[in-house]
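S.K.: Attaching a predicted model along with its sequence, questions to come.
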Amino acid sequence: MTFTQDFTAVGDNLALSAIVAVIPILYFFWALAIKRMKGHMAGITTLLLALLLSVTAFNIPIGMSIMSASQGIVYGLLPIGWIIVTSVLLYKLTVKSGQFSIIRNFILSITEDRRLQALLVAFSFGAFLEGAAGFGAPVAISAALLAGLGFNPLYAAGICLLANTAPVAFGAIGIPITAVEGPTGIPAFEISKMVGRQLPFISVFIPFYLVIIMAGFKRVWEVLPAILVSGISFALTQYLSSNFLGPELPDILSALVSLFALVILLKFWKPKTIFRFKGEIETAASAEIKKAPDPTYSPGQIFHAWSPFLVLTAFISLWGIPVIKNALTGHYEGTNFILKGINGLGERLTFLPEVPLLNNKIINDTGEAVAAIFKLEVLGAAGTAILFSCIVTKYIARLSWKDVYATAKETLHELKFPILTISSVVGFAYVTNASGMSTTLGMTLAKTGALFPFFSPVLGWLGVFITGSDTSANLMFGNLQKVTSLSVGMDPVLAIAANSSGGVTGKMISPQSIAVACAAVGLAGKESELLRFTLKHSVFLLLIVCLITFLQHNVLSWMIP
């Protein structure tokens, strides 16, 4: 038995169908932002509501709907949940060994100003991790670092989600852009060029915006040189690399240039006043006389303390190299002896079973059967790269296996509810995709006609909110963007790029991202507070991308490659 997706299932009307399709999304916002449910309860009830509507309104057989949810739940565990567990474990190991206290003092030696620490860790270092690993690792690790430096955990999570806007489109060695070439037929390099002519406007603005949120508009001018150096160096490198090298390296290069440029600036320039959060200022003022001098560390001690994160960078970069990635997943076809050996192990640790009742049983809008597999790439998963980093860290930090085991047990205990949240919301995303609910919403937005160039990024924003991934949003709506843009006289390269650029602004409110960020800083159950923090910023930045796209279509068409 097969199921053909019907995008006008409710009353044979697209608008009515879209109203029903948006109900689970509105419910999720209500559950978190208004009702303030715990994340796992909001996720589970949203999944149950989506299952009910997919069967009763969109007529997908109940078995198919349940199996699509199971496919999403499994994906929520591997690779996403696996990344979160190993990322938090790595951070906890550095804390347990005492290495993190050295890292903390090293960053404080560069600057004690909280605004500049956010630029260094959340913006630059987070972007580097996004470029190398993607998924949840950048937010998890950078948020944990900021919380360890003394940031309010909720603030640390929110700032890192916001900072992560700039690099998402080129994340994980450019996968969001390279992936969309397949379904659209438009070269990834052309899409990379166009995204590189949109996102730098956001990238140069994000450091400025971060400081406004943290300290207010008046305190921006005190660190304006740092903001300009951080933002302009990142944006300029992002433009040059995306337009002349391709989609693989913009994040890594932009992050490194921005990080080093800011560190060099801080060697010669310091803000006149050191900004700390209100409670910290009061504490510092009352304890100033009693305060002991900060310990000084040798370059060797500093390098040793940072080495777990250097090892992490090496592993996730290695895992991202295409030829090695192929070997780790059992798809290597070369003759190199070492890679052939890894390929054999990767093949044995890669499991791709079909999803029962679902594989090739759903017919999509193009009349094609949709493959459905449980993609279990154990060795090739980014979380496994982080696990290897944890093992190496065990020896670097001279921890016993007993310490590692106790820390791992503690980590799993703390993350049980966040992992449940992530699995349920990914299950929800898969149900909406399988039933056709997400495509119904996309087709409704595509009916905006002459205003479509303005609303085109909203499709990407919606896709990332639902799936938690710019890659998935591009695969979901990329071809719809192409077809619709041609019908309204819009350049398809601009429309597909707008899908990716709009998607980055939805990352900070995606249920997956919210759950990951809360898990990283020990705020499981506080997802509603984090969503309330990020929602307005997401909508504001989305409107900027919408305006940029509209102007590039109507006034600045010379910017389209």
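M.R.: That came in fine, so what should we check first? Numbering: from 1, shown residues only.

S.K.: alpha carbons only for contacts and neighbour counts from here, please
M.R.: OK.

S.K.: buried stuff in the longest helix along the chain?
M.R.: In the chain, taking DSSP state H as the definition, the longest helix is helix 401-435. Neighbour-count burial for helix 401-435, counted by 16 or more other C-alpha atoms under 10 Å, picks out 404, 407-408, 411, 414-415, 417-435.

S.K.: Check stretch 53-62 too.
M.R.: Leu53, Ser54, Val55, Ala57, Phe58, Asn59, Ile60, Pro61.

S.K.: Mind putting these into a markdown table with distance to Gly246?
M.R.: Shown next, in a markdown table, are these (distance: C-alpha to C-alpha, whole Å):
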| residue | distance to Gly246 |
| --- | --- |
| Leu53 | 42 |
| Ser54 | 39 |
| Val55 | 43 |
| Ala57 | 43 |
| Phe58 | 40 |
| Asn59 | 43 |
| Ile60 | 40 |
| Pro61 | 43 |
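
S.K.: need the contact list for the residue nearest the centre of the chain.
M.R.: The residue lying closest to the centre of the chain (C-alpha atoms, centre = their mean) is Phe135, at 5.0 Å. Neighbour list for Phe135: Ile80, Ile83, Ala172, Ser469 [criterion: C-alpha atoms under 8 Å, 6 or more residues apart in numbering].

S.K.: Please compare the first structure with the one that follows:
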Amino acid sequence: MFQQIYDPVNGSLFASALCAMLPLLSMFVMLGWLKISPHVSAAISLLICAVVAGFIYGMPWATVANVGVYGAVFSVLTVLWIIVNAIWLYNLTVRSGHFAVLRDSFALISDDPRIQAILIAFSFGALIEALAGAGTPVAIAGAMLVAIGLHPLKAAVIALVADTAPVAFGALAVPITTLAQVTGLSFEELGHHVGRQTPVVAAFVPLALVWIMDGKRGLRQTWPAAVVAGVAFGAAQWISASHFSVVLADVVGALASAAGVMVLLKFWKPTKLPADAFQNDVTKQAEHIAIGHSRKQLMLAYAPYLLIIAIFTVVQFGLVQKWLGVGTFKFAWPGLAISTQEGKSIGTMFTLNSLSAAGSLLLLAGVISAMMLKVSARAAVETYGKTLVQMRWAVPTVLCVMALAFIMNYSGQTATLGRWLAGTGSAFAFLSPVIGWIGVAVTGSDNSANALFGALQVAAAHETGLSPALLAAANASGGVLGKMISPQSLAVGAAAVGIIGQEGLIFRKVIGWSLFFLLMMATLVYLQSTPVLSWML
């Protein structure tokens, strides 16, 4: 059995943390500054991670390789299967011509592309995140933004930044469920705390979106809609998580956000943009939308996305989960026996949930959508093949990144970083969200980051005298802000808008927003640990 050591460099936690940072720093530097392609950056960072695990942390080379394969295989169902099927479903709507109808319907709500971006990326994206998660909203919202005329790079950035506040309650609050399991704290208590953190950031996200899209002019002309969307979402998420339902917090928030904007537009209109405002045909299209779209055409255009919502809702029922569970197989990953520094065995169970996996449910939605949209079986298969070609560089990126994440986790590198940050005393309340941010930046999943660091946050709380529920919730809330810089998310965003290979450029566009919102969240959590804002909890 391999036993982790968290301070392998001469017993120094600080020196060990510097070594543990190398894989992450190398990836961020290559993506953000050296402009190396993402799959190459991920492969080199994976090699660096393996070297650190083998030479510094003493993990046997055969175990390093085995853990890397474990991570890569794990990513197939949890990431790639979802991404491919989500983009395939979108491509089906494009091929059938119904996506153009959907685009027109958003223009009917408002002919201002900035308002459309808020509704698509923030409100509609939050609804998809609430039910599916795992990169699905980035893929769908990004593609939809391109369809209404946005530049692909701008569409990817907006979709990534928008997919922040909903993530902690994504997939019907699975990250909160996981956090409760690993910490032993109450699910409701954790949900209440997260529901008093992420809504504050949510209120500002739509303002960031219009700034990204149109700078100062966009902020000046559309701030009422941005404020209504953000505040309505945040307030509804807060109320639902605190008094109604933690599981439905994102659903309620998304619907409240869209409804708030639509009501506002009955009484207020943004300043009319010049026809060439964005050097695309968005506003021109809006002037002569095919009003002749029938009710049936509009329903068909929305059908695939309504179908996603319906399917992911139905599978939450216990009886359906029991049926789908027939296709679930669990087994210990062969050849792995790992324990913590304290001697506690680390689980290496692999779950093959072939029927209930989010990707499988998206595949089902795609098959039914193809029939509803009258796309022939041959055309659907051809579209699937083209989708795989479209994803050809995103696949190795995700495989390498997940292999890296698993090697960091199982060798002890990630725990080293967490424990080093936890040694800051009462100031740890400020750094607590940073740990969640690191976890999601590496794994691409708030659920995984909670599983990884949830117990550490509680242990640090006991050592520092801080609230365990506050710090555990901060892990989830801070983690959502690392989603936009995660290599998996970058790969999804680039693939969805058709700019594969430009993930580094997307990273440079979103890293500033990620750090800005992280600073906001860290400050909020710190103040919540003091009498200044403790009343919020």
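M.R.: Now that the structure is in, tell me what you want to look at. Treat the numbers as computed from the prediction; the structure is a model and nothing was measured.

S.K.: sorry, back to before: the buried residues of stretch 53-62 of the first structure in helices, which ones?
M.R.: Leu53, Ser54, Val55.

S.K.: ok so, going back, give me the mean deviation of the longest helix of the first structure from the second structure.
M.R.: When the second structure is superposed, helix 401-435 of the first structure averages 0.8 Å from its matched positions, counting by mean C-alpha distance after the TM-score superposition for the first structure.

S.K.: matching residues in the second structure for that helix?
M.R.: The counterpart of helix 401-435 of the first structure in the second structure, using TM-score structural alignment, spans residues 377-411.

S.K.: now that stretch, how far from the centre of its chain.
M.R.: 16 Å (C-alpha atoms, centre = their mean, to the nearest Å).

S.K.: for stretch 512-521 of the second structure, same thing?
M.R.: Here stretch 512-521 of the second structure is found 15 Å from its chain centre; the criterion is C-alpha atoms, centre = their mean.

S.K.: buried set for it?
M.R.: Within stretch 512-521 of the second structure, the residues that qualify as buried by neighbour count (16+ other C-alpha under 10 Å) are Trp513, Ser514, Leu515, Phe517, Leu518, Leu519, Met521.

S.K.: go on, stretch 453-467 of the second structure?
M.R.: Phe453, Gly454, Ala455, Leu456, Gln457, Val458, Ala459, Ala460, Ala461, Thr464, Leu466, Ser467.

S.K.: what sits against the second one?
M.R.: What it means is Gly454 of the second structure. Leu179, Val182, Thr183, Ala472, Asn475.

S.K.: Closest one of the residues you listed to Gln502 of the second structure?
M.R.: Here the nearest of the contacts of Gly454 of the second structure to Gln502 of the second structure, counting by C-alpha to C-alpha, is Asn475; it sits at 29.6 Å.

S.K.: mind checking which helix or strand the corresponding residue of the first structure for that closest one is in?
M.R.: Aligning on TM-score structural alignment places Asn475 of the second structure opposite Asn499 in the first structure. Assigned by DSSP states H and E, Asn499 of the first structure belongs to helix 492-504.

S.K.: my read: Ile438 of the second structure touches Gly482, true?
M.R.: Yes: using C-alpha atoms under 8 Å, Ile438 of the second structure is in contact with Gly482, at 6.7 Å.
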